[in-house]
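*Asks:* any chance you could fold what I've pasted below:
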Amino acid sequence: MLDSVDRQILSLLQRDATLSVQAIAERINLTTSPCWRRIQQLEAQGFIQQRVALLSREKLDLGVDVFVFIRTDQHNDEWLNEFSRALQNMPEVMEAYRMSGDVDYLLRVVVSDIKAYDAFYKRLVSQVKLADVSSSFAMESMKYTTALPL
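*Replies:* Next comes the predicted model:
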């Protein structure tokens, strides 16, 4: 179970994984050695899955978010495995969810422009049998964070 010190460590790390152990320890009023042990324990327990760099989508010309709503008439393990494999080989797919309700799957796809999305769409429908695909392009990002609410 996480205590308040562990939550403070996680909060700091998820906002800036480059912080040194010393900097983290100072911010939470802990000495370096116990802080380091706690971080190692949080990693061993799987609370910290990985440390990554967040890149500038604008500088990389990847500023378009597309939400793709997918319906299928195939509800079996074989189709699901085929669909999952296809998604794993499509780096444009940032997130994929199996949904309840009217839509079976929701994808968040990041591309440079509509032409790039069209190429993605053609690859997707050529690899997996889908009953219906509809897309919505985000006009503005009003909030985006990778920090979980601790």
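*Asks:* make it CA atoms for all contacts and neighbour counts henceforth
*Replies:* Fine.
*Asks:* quick check: Ser11 is in a helix.
*Replies:* Yes - looking at Ser11 with DSSP: H, G, I helix; E, B strand; the rest coil, it is inside a helix.
*Asks:* residue contacts, it?
*Replies:* Residues counted as contacts of Ser11 (C-alpha atoms under 8 Å, 6 or more residues apart in numbering) are 147, 150.
*Asks:* could you redo the last one with a cut-off of 7 Å?
*Replies:* If you count contacts by C-alpha atoms under 7 Å, 6 or more residues apart in numbering, Ser11 has them with Leu150.
*Asks:* here is the second sequence; please produce its structure so I can put it next to the first one:
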Amino acid sequence: MDVTYDALDAKILRNLQQDAQQTVDHLGQKIGLSRNAVWRRVKRLEDSGIIRARVAVLDAEALGLGLSVFISIKTAQHDAKWAAAFLKTVRALPEIQGAYRTSGEQDYLLQARVRDVKAYDHLYQRLIAQVDLQDVSASFVMEELKETTVLPV
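*Replies:* A predicted model of the protein is given here:
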């Protein structure tokens, strides 16, 4: 999808990424547009798919999900049936926050949030029970240096 946006739209997007709850009045004051102009622009950005959703960003630690894990997966199978089963499995596991097909030695990279190593093992057991994998390795995050949902617009 190749949707265009201008400098004012970019200002709106930067502001909404910091606080999606702010009113259109407040947003208009910050960027120098009327309430109606801001509302129309936000609506157009939503309709075009640039704004996919407005969500609350939760604190994983406060929710008892203190372990972030990157899971590297290698598979011997690359057919459509296997890929569909893998996708269905990954989407059904709520601990998995991101799933990516990658280039290089590994075929897929998963990002998960769990309570601890025991909870990761439970996730791992459920994953391998659902889909045939050649190799699975996990890297546990020792320190989060940067984590953001903000895109550079």
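*Asks:* how much space separates the residue of structure 2 positioned farthest from its centre from Thr23 of structure 2?
*Replies:* The C-alpha centroid of structure 2 is most remote from Ser34, which lies 32.1 Å away (C-alpha atoms, centre = their mean). For Ser34 of structure 2, the distance to Thr23 of structure 2 (C-alpha to C-alpha, to the nearest Å) stands at 12 Å.
*Asks:* do Ala7 of structure 2 as well
*Replies:* Going from Ala7 of structure 2 to Thr23 of structure 2 by C-alpha to C-alpha gives 20 Å.
*Asks:* and Ser72 of structure 2, by the same measure?
*Replies:* Counting by C-alpha to C-alpha, the gap from Ser72 of structure 2 to Thr23 of structure 2 is 42 Å.
*Asks:* now stretch 42-60 of structure 2: which residue numbers in structure 1?
*Replies:* Taking TM-score structural alignment as the measure, structure 1 aligns residues 39-57 with stretch 42-60 of structure 2.
*Asks:* how far away from the center of its chain is the matching stretch?
*Replies:* Distance of stretch 39-57 of structure 1 from the chain centroid (C-alpha atoms, centre = their mean, to the nearest Å) equals 13 Å.
*Asks:* what's the answer for stretch 146-153 of structure 2, then?
*Replies:* Put simply, stretch 146-153 of structure 2 sits 11 Å off its chain's centre (C-alpha atoms, centre = their mean).
*Asks:* so what corresponds to Ser126 of structure 1 in structure 2?
*Replies:* Taking TM-score structural alignment for the superposition, Ser126 of structure 1 sits opposite Ala129 in structure 2.
*Asks:* what's the host helix or strand of that match in contact with?
*Replies:* Using DSSP states H and E, Ala129 of structure 2 maps to helix 117-130. By C-alpha under 7 Å, 6+ apart, the residues outside helix 117-130 of structure 2 that reach it are 89, 114.
*Asks:* how close does it sit to structure 1?
*Replies:* Its aligned residues in structure 1 lie a mean 0.4 Å from helix 117-130 of structure 2 after superposition (mean C-alpha distance after the TM-score superposition for structure 1).
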